[in-house]
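Here is a sequence together with a model predicted from it:
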Amino acid sequence: MGEAYLFVSLPLLTLFISMCLNHQAFYGMFQDLVTKLKRPDNISNRKELLFELIRFHASIKKWFLDSAEVYGSFIMILLISTIIYLSCVLFQLDLQLKHIDFRILFLLLAFSISLLTLFLYCFFGKLANESYDKMCGCLYRSNWYELPVELQKCFILMIGNAKHPMFYRGFSVARLDLETFSKIIKSIVTYYMAFKTITQ
């Protein structure tokens, strides 16, 4: 069971991490465009730069929403299966401590890898969210009020659009962040205690 879990989970985790790192790269590119817009030597083509910024922001948001939709069902399955799997492994570890042999090492390894995998999903999910949130701050700090009035209106709309937080979520219920990670740890301990109570 552990081998199958790793076989499926690790490639998907690698893909997810690369997607979240792309969000950071997108933020860097977005920041460069905002910086160009502020430069005095770009006064003549500010309108073109602003439209490019709007298009880029819209494409980033669409990419985030599309990737979140693709990963939504997988995230929920991952969270539920990880809670059950780690609760069972923790229970097996508890039983194994009464009769210690080499199998305890495999259980410890399985528990550690599964917990690390879950942490990485939550950590990089939070990182992607923060990268998107930074765009709103970047827009707000860009001295947009110094632009011509017609461009200010576009900027205000884009700031309003960027203010809505974006998360990777499982069926729009559980979002991937460190708060969810701590809740899952509590759930694992709760299930483990339930298993222990049932078997006593």
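Cool, the structure landed. Numbers count the residues shown, from 1 in each chain.

Only C-alpha atoms from now on, for both contacts and neighbour counts.
Will do.

Contact partners for the closest residue to Y191 other than its chain neighbours?
Leaving aside its sequence neighbours, Y191 sits nearest to S87 (Cα to Cα, 6 or more residues apart in numbering; 5.9 Å). Under the criterion of Cα atoms under 8 Å, 6 or more residues apart in numbering, the contact list for S87 reads 188-189, 191-192.

So which of the residues you listed wins on neighbours?
Y192 (22 neighbours; other Cα atoms under 10 Å).

Not counting residues beside it along the chain, what's closest to it?
Going by Cα to Cα, 6+ apart, Y192 has S87 as its nearest residue, at 5.0 Å.

Name the helix or strand for the one you found, please.
Assigned by DSSP states H and E, S87 falls within helix 46-96.

Kindly report the same for S187.
helix 178-199.

how about that helix: buried residues?
178, 180-181, 184, 187-189, 191-192 (16 or more other Cα atoms under 10 Å).

Centre-most residue in the chain?
G125 (1.0 Å; Cα atoms, centre = their mean).

mind listing what's buried in the one helix or strand that residue maps to?
Using DSSP H and E, G125 sits within helix 103-140. When burial is assessed from 16+ other Cα under 10 Å, helix 103-140 yields the following buried residues: 104, 107, 110-111, 114-115, 117-136, 138-139.

next one: stretch 81-95
Buried residues in stretch 81-95 (16+ other Cα under 10 Å): 82-83, 85-91, 93.

putting a second one here so we can go through both:
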Amino acid sequence: MRYTTIIVIILTVSLSFKAKSQQTLDEKNGFNKFQLGASIKDIKKLVKVNKSSFKDGKYYERYFVNDIEEYKLFGYDLGSIQFIFYKERLLEIIVQLKDQEFSSANVSINDDITENIEKQYGKFVTFPLTSRDKANAVIRKDKIIGSKLELHRYIYALTRTGNFSSLIKGDTYSFISIPINEQINKEDNGGL
């Protein structure tokens, strides 16, 4: 009986922490000052962007942040920030770290960021890779799922460069709006 009580208490505390972490993720609702669901016009008031010529489909538009050096992820430099809009609403924010020379110090950067994210939002859960992930050299895909926001982390394979050195493509973090994603799925399924 005593062990059952202890187990119930531990489960209650861990579930409470998980719920609080997911609530924090949902309250943040984006990255930095960028909020999922915002309009293109709202984002353009916050930051200078360039529209990509790449077409993701009839209702999708992709933009890149111009002055990337103004933004950091837990103090670390970024390689890019992309916005993907669906019907002029911000569906996804993609934050990619700079590519780095392979070293234990640079590997620890990714570990440090992961640790900081997990402290705030809860543990990442690993998901199976899709064929598209594998084609893009993703070796691991993790997610933290709230009720309004999914945070994905993509880890990439080493890339060989000249002189036998290796580059690590910076981990990529993707903040995805669940309500907009559900709207897309509903529209794709004829409103069902």
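Happy to help now that I have it. In this text the structure is predicted, and so the values were computed from the model without any measurement.

Next, the TM-score between them, please.
The TM-score (TM-score structural alignment, normalised by the length of the second structure) is 0.29; 89 aligned residues with a Cα RMSD of 5.4 Å.

related to what we said a few turns ago, find out how far the helix holding S87 of the first structure is from the centre of the chain, if you would.
Helix 46-96 of the first structure has its C-alpha centroid displaced from the chain centroid by 5 Å (Cα atoms, centre = their mean, to the nearest Å).

Next, the angle from it to helix 178-199.
20 degrees (axes from the mean of the first three to the mean of the last three Cα atoms, to 10 degrees).

got the angle between helix 46-96 of the first structure and helix 103-140?
Put simply, helix 46-96 of the first structure runs at 160 degrees to helix 103-140, going by the same axes, to 10 degrees.

elements contacting the helix holding G125 of the first structure?
Applying 3 or more Cα pairs under 8 Å, 6 or more residues apart in numbering; DSSP states H and E, one finds that helix 103-140 of the first structure contacts helix 2-38, helix 46-96, helix 149-162, helix 178-199.

and R169 of the first structure, which of these is closest to it?
Distance to R169 of the first structure, taken as Cα to Cα, is lowest for helix 46-96 among these, at 5.6 Å.

The closest one vs helix 149-162, what angle?
Interaxial angle, helix 46-96 of the first structure versus helix 149-162 (the same axes, to 10 degrees): 10 degrees.

ok, back up a step: the buried residues of helix 178-199 of the first structure into CSV, with extra columns for distance to G160 of the first structure?
Converted to CSV, these look like this (distance: Cα to Cα, whole Å):
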residue, distance to G160 of the first structure
L178, 26
T180, 27
F181, 30
I184, 33
S187, 36
I188, 39
V189, 41
Y191, 42
Y192, 45
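
Run a quick neighbour tally on T14 of the first structure.
Residues lying near T14 of the first structure (other Cα under 10 Å) number 12.

And it, how far from G170 of the first structure?
18 Å (Cα to Cα, to the nearest Å).

How about Q92 of the first structure?
From Q92 of the first structure to G170 of the first structure the distance is 28 Å (Cα to Cα).

Next: V8 of the first structure.
In terms of Cα to Cα, V8 of the first structure sits 18 Å off from G170 of the first structure.

who's more crowded, the two?
A direct count of neighbours by other Cα under 10 Å for V8 of the first structure and G170 places G170 higher, at 21 against 10.

In contact with the more buried one: list those residues for me.
71-77, 176.

let's see 7 Å
Residues near G170 of the first structure by Cα atoms under 7 Å, 6 or more residues apart in numbering: 72-73, 75-76.

how close does it get to L105 of the first structure?
32 Å.

go on, I60 of the first structure?
44 Å.

Can you give me the buried ones in the longest strand along the second structure?
In the second structure, with assignment by DSSP state E, the single longest strand is strand 76-86. Residues of strand 76-86 of the second structure classed as buried: 77-86 (neighbour count, 16+ other Cα under 10 Å).

Switch those residues over to a markdown table; also include distance to F34 of the second structure.
Listed next are the buried residues of strand 76-86 of the second structure as a markdown table, based on distance: Cα to Cα, whole Å:
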| residue | distance to F34 of the second structure |
| --- | --- |
| D77 | 17 |
| L78 | 15 |
| G79 | 17 |
| S80 | 14 |
| I81 | 11 |
| Q82 | 11 |
| F83 | 9 |
| I84 | 12 |
| F85 | 12 |
| Y86 | 15 |
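
Report the secondary structure state of T114 of the second structure.
Look at T114 of the second structure: counting by DSSP: H, G, I helix; E, B strand; the rest coil, its state is helix.

what about it, neighbour count?
Neighbour count of T114 of the second structure, defined by other Cα under 10 Å: 16.
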